[in-house]
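Enquirer: please find the sequence and the predicted model below.
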Amino acid sequence: MSRIAETFARLRGEGRVALMPYLTVGFPERESTLDLVPALEAAGASLFELGMPFSDPLADGATIQRATQRALENGVNLASCIETVAALRARGVAAPMLLMGYYNPLIRYGVERACADLAAAGGDGWIIPDMPPEESAELHAASAAHGLDLIMFVAPTTPDERIAAIAAQASGFIYIVSLTGVTGARASMSADLSGILDRVRRVSDLPLVVGFGISSAAHVADVARFADGAIVGSALIARLEGLPAADLVSGAVDFVADLLGGAAAPSGGV
């Protein structure tokens, strides 16, 4: 059983949903991720989505765009993201860690090489928002060969027949995009969140994890009524932006601890 599967099985037994923070590798400083991930794991975060900086983050809103640009200025690239995963494992991080980003850096690095290196570093998979299932064969095969999960996306606008095709290729969990548009904190969750989750559950037994727009404990609690996990990205990045260096880790821990109040709600997941 993979680290991802073990994590969701354990959380189901505990009656909790997964809280998955997103952190841009190398933001706000090049080494910040090495301090933030262990602290947030100790605070109760279940999995980590680690952003690979890229010049054209087309699925991301202004907050993550700023973080990505800062990380690029700090000299972070795909190779250093993989090195960060290895360093975090060496520091004792046990939670699943997935690299999130865009396909062009993997093509330049080499898809097979990237998968081999990420697996050797102790990574668990990829989240690639600009990778449509019709073009995922090479990355899917290389990921599977190295024991990595390739996370697939379903959006509110995805038709049922396409959901079935996506579910047939998915592993680890399915990323449910809660709304149309780019990433960014929102005041409220989609009124039809349960509807899209029900549509996916008809064709998949994988855990369903909701992202885009989640920014508060109330949002996490709302997600927990229907799904298996919640991803919090822009709201956490925005919190980090406003913190002095001396308070970076403690401020992030306080924010995640507050969100975990929502994660304790009974899950409607698998």
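Expert: All right, it came through fine. Numbers count the residues shown, from 1 in each chain.
Enquirer: hey, let's count contacts and neighbours off CA atoms from now on
Expert: Fine.
Enquirer: tally of neighbours for A90?
Expert: 12 (other Cα atoms under 10 Å).
Enquirer: against A121, how distant is it?
Expert: 9 Å (Cα to Cα, to the nearest Å).
Enquirer: quick one: list the elements packing against the lengthiest helix in the chain.
Expert: When the chain is parsed with DSSP state H, its longest helix is helix 248-263. Helix 248-263 sits against strand 18-24, helix 32-43, helix 217-224, helix 234-241, with contacts defined as 3 or more Cα pairs under 8 Å, 6 or more residues apart in numbering; DSSP states H and E.
Enquirer: who wins for proximity to V253 among those?
Expert: The closest of the helices and strands packed on helix 248-263 to V253 is helix 32-43. By Cα to Cα, the value is 5.7 Å.
Enquirer: quick one: buried residues of that closest one?
Expert: 32-34, 36-41, 43 (16 or more other Cα atoms under 10 Å).
Enquirer: likewise for stretch 100-115?
Expert: Neighbour-count burial for stretch 100-115, counted by 16+ other Cα under 10 Å, picks out 100-103, 105-106, 111-112, 114-115.
Enquirer: nearest to D222, of the residues you listed?
Expert: Of all the buried residues of stretch 100-115, D222 sits closest to M100, with 24.3 Å by Cα to Cα.
Enquirer: separation between the closest one and P21?
Expert: Per Cα to Cα, M100 is found 12 Å from P21.
Enquirer: A218: what's it in contact with?
Expert: Going by Cα atoms under 8 Å, 6 or more residues apart in numbering, A218 touches 259, 262.
Enquirer: how far away is it from L240?
Expert: In terms of Cα to Cα, A218 sits 20 Å off from L240.
Enquirer: same check, this time on M20
Expert: 16 Å.
Enquirer: which one of those two has more residues nearby?
Expert: Taking neighbours as other Cα under 10 Å, M20 and L240 compare with M20 leading, 27 against 21.
Enquirer: in space, what's closest to L40 - neighbours in sequence excluded?
Expert: V253 (5.7 Å; Cα to Cα, 6 or more residues apart in numbering).
Enquirer: put this next to the first one:
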Amino acid sequence: LAPVLLQVFGEGLQPIAYESRKLNPAERNYPVHDKELLAIVHAFKVWRCYLTGADVTVRTDHKSLQFIRAQPTLNPRQIRWLDYLDLAAVRHTSASDGQTERTNQTMEQLIRTTCTDPAQWEDSLLLIEFVYNNAPSATTTQSPFFLNYGIDPTTPLSPPIENPAPRSQQFVENLRQSQQKAADAIFKANQWAKQQANRRCHDLNLAPGQLVLLDTRNLGMPLPNKLQPRFCGPFRIIRMGFCRRVAAGAALSLSSTSTTPLNRAASPI
């Protein structure tokens, strides 16, 4: 196998990388068609860091590879390789970031709710966009329009006079109070969730000379992880720093000392 990676530079192609390897005994028995396809798959695996997200053109002197997808039957090896090449050619879409996809779902829900005729959905798109940008967010408690421009847009329901009716003004005041209560409730809910998450988080007050148990996940134990004990020791702390340095026993096939990260220290004795 001897693929070459080329890149367009100026008016021609310039080599970027070369790859070469011998076929193993099993691969030597492949038919010529599979050997040519193997070279392409091997090139994509080796140069994946260069080819990911780029437009790639494969040039080969084996013309039958152009019609491999039109063949009525394929062996399992060819199917597996073609599946890999499909994965290698997947492009990044804007909806894969999560936020764009979630926004599109919200817009689709608004369109289904407001449009009586699905064929005329584009006629209501401007109004739906205005409603979405003018709706306060549950996280920021402000609308996207206000956060971008610093003011709330004028709507058909906005009072055209400077001094609205007292009843309307009271309604607006009650609405603002309700919004403030909602923001306070969200803040309290976040604080409660933070408190519950931090219940198991605590600082370990350890000092040199104190005995501790070591977490066996940090040590090269001879037994498998499922069979070895969760902790071993006790051991005495020699020095404190970013990592704790403790005296280890010879029975564990370790050196005379062992360094344990702070985030993996065991409970003190």
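Expert: Cool, the structure landed. Please read these numbers as outputs of a predicted model, since none were measured by experiment.
Enquirer: kindly provide the TM-score of these chains.
Expert: Once superposed, the chains reach a TM-score of 0.18 (TM-score structural alignment, normalised by the length of structure 2), with 79 aligned residues with a Cα RMSD of 6.0 Å.
Enquirer: one step back: any common contacting residues for M100 and P21 of structure 1?
Expert: Counting by Cα under 8 Å, 6+ apart, the shared contacts of M100 of structure 1 and P21 are E49.
Enquirer: count the neighbours of L38 of structure 2 for me.
Expert: Close neighbours of L38 of structure 2, defined as other Cα under 10 Å, add up to 19.
Enquirer: would you turn the buried residues of stretch 100-115 of structure 1 into CSV with secondary structure and distance to A141 of structure 1?
Expert: Output for the buried residues of stretch 100-115 of structure 1, formatted as CSV (DSSP: H, G, I helix; E, B strand; the rest coil; distance: Cα to Cα, whole Å):
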residue, secondary structure, distance to A141 of structure 1
M100, strand, 18
G101, coil, 18
Y102, coil, 18
Y103, helix, 15
P105, helix, 18
L106, helix, 14
V111, helix, 10
E112, helix, 9
A114, helix, 12
C115, helix, 10
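Enquirer: all strands of the stretch 101-250 of structure 2, in order?
Expert: Using DSSP state E, counting those that start in this stretch, the strands found in the stretch 101-250 of structure 2 span residues 211-215, 231-239, 243-247.
Enquirer: now do the helix or strand just after the last one against strand 243-247, angle only.
Expert: Downstream of strand 243-247 of structure 2, the next assigned helix or strand under DSSP states H and E is strand 257-261. Using axes from the mean of the first three to the mean of the last three Cα atoms, to 10 degrees, the interaxial angle of strand 257-261 of structure 2 with respect to strand 243-247 works out to 150 degrees.
Enquirer: what comes up buried for strand 257-261 of structure 2?
Expert: Neighbour counts using 16+ other Cα under 10 Å place 257-260 of strand 257-261 of structure 2 among the buried residues.
Enquirer: which strands and helices sit next to it?
Expert: On a contact count with 3+ Cα pairs under 8 Å, 6+ apart, strand 257-261 of structure 2 meets strand 243-247.
Enquirer: measure the closest residue to I128 of structure 2 other than its chain neighbours to R102 of structure 2 for me?
Expert: Take I128 of structure 2 and drop its neighbours on the chain: the residue closest to it by Cα to Cα, 6+ apart is L110, 6.8 Å away. Here the criterion is Cα to Cα. By it, L110 of structure 2 lies 13 Å from R102 of structure 2.
Enquirer: and these two? Which one has more around it.
Expert: Taking neighbours as other Cα under 10 Å, L110 of structure 2 and R102 compare with L110 leading, 17 against 13.
Enquirer: am I right that the more buried one is in contact with L126?
Expert: No - with contacts counted by Cα atoms under 8 Å, L110 of structure 2 stays clear of L126, the gap being 11.7 Å.
Enquirer: in stretch 230-241 of structure 1, which residues are buried?
Expert: 230-238, 240-241.
Enquirer: mind listing what's buried in the top helix by length along structure 2?
Expert: Longest helix in structure 2 by number of residues (criterion: DSSP H): helix 166-197. Using 16+ other Cα under 10 Å as the test for burial, helix 166-197 of structure 2 gives 183, 186.
Enquirer: other SSEs contacting it?
Expert: Using 3+ Cα pairs under 8 Å, 6+ apart, no helix or strand is in contact with helix 166-197 of structure 2.
Enquirer: G233 of structure 2: how many residues sit nearby?
Expert: Burial measure for G233 of structure 2: 17 neighbouring residues, criterion other Cα under 10 Å.
Enquirer: still on that earlier bit, between the buried residues of stretch 100-115 of structure 1, which is closest to S143 of structure 1?
Expert: Using Cα to Cα, the buried residues of stretch 100-115 of structure 1 come closest to S143 of structure 1 at C115, 5.7 Å.
Enquirer: which residues touch the closest residue to the closest one other than its chain neighbours?
Expert: Closest residue to C115 of structure 1 apart from its sequence neighbours, by Cα to Cα, 6+ apart: S143 at 5.7 Å. The neighbours of S143 of structure 1, taking Cα under 8 Å, 6+ apart as the test, are 115, 125, 149-150.
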